[in-house]
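**Student:** could you look at this predicted model? Sequence included:
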Amino acid sequence: MNALHQYLFDTYRAARLEEAMPPAPGTHDLAVLRAVRDHRRFTRVLAGRPAGGRLRYALTRRRRPRPC
């Protein structure tokens, strides 16, 4: 059973019991990803490492011309 099947079962059950409908699958995905990113940045700061920007650093390092 995938997330869509579970969602359909939950909405059917909520309609029969006259309860609030559950959120659709994927509704809070971005919020969860942001929370994970913020938590990882926070733990890096506590450990004394740079807070982030590894991807941006790697991309700018590739764009810069190499010294001859």
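**Tutor:** Ah, there it is.
**Student:** for the rest of this, base every contact and every neighbour count on C-alpha atoms.
**Tutor:** OK.
**Student:** the host helix or strand of residue 40 packs against which elements?
**Tutor:** Using DSSP states H and E, residue 40 sits in helix 29-47. Identification of packing neighbours for helix 29-47 by 3 or more C-alpha pairs under 8 Å, 6 or more residues apart in numbering; DSSP states H and E yields no helix or strand.
**Student:** below is an additional structure, to be compared with the one above:
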Amino acid sequence: MSITQQYLLDGYRAAQHGEAAPPAPGSHDWETARELRDYRRFRAVLAGRPATGRLRGALSRWLHGRPRRPVP
């Protein structure tokens, strides 16, 4: 069963029971991505690592073979 079919079935069942329809598939994807980013930053701070610029720094080291300049 595809996501769209499941959504339509859930919407039908909700209408039969007089409940609110479920959110459309993909409507909360950005919110979920932001929550994941915030959680990873939080875990980095707890572990004593810098909370920002980690991905960009890793890509810079990988592409250029040298460490990135520290942020003042």
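**Tutor:** Structure received. Note that the structure is predicted; figures quoted are calculated from it, not measured.
**Student:** got a list of contacts for the strand or helix carrying residue 12 of structure 1?
**Tutor:** Element membership of residue 12 of structure 1, judged by DSSP H and E, is helix 3-17. Residues outside helix 3-17 of structure 1 that contact it (C-alpha atoms under 8 Å, 6 or more residues apart in numbering): 20, 21, 22, 24, 25.
**Student:** switch the cut-off to 6 Å
**Tutor:** residue 21 (C-alpha atoms under 6 Å, 6 or more residues apart in numbering).
**Student:** after superposition, how close is that helix to structure 2?
**Tutor:** Aligned to structure 2 and superposed, helix 3-17 of structure 1 gives a mean residue distance of 0.9 Å (mean C-alpha distance after the TM-score superposition for structure 1).
**Student:** can you give me the buried ones in that helix?
**Tutor:** Within helix 3-17 of structure 1, the residues scored as buried using 16 or more other C-alpha atoms under 10 Å are 7, 11.
**Student:** do stretch 36-53 of structure 2 as well
**Tutor:** 41, 51.
**Student:** give me the range in structure 1 that it lines up against.
**Tutor:** Counting by TM-score structural alignment, stretch 36-53 of structure 2 pairs with residues 36-53 of structure 1.
**Student:** and the gap between the residue in structure 2 sticking out farthest from the centre and residue 9 of structure 2?
**Tutor:** Going by C-alpha atoms, centre = their mean, the residue of structure 2 most distant from its centre is residue 16, 32.8 Å out. From residue 16 of structure 2 over to residue 9 of structure 2 the distance is 11 Å, taken as C-alpha to C-alpha, to the nearest Å.
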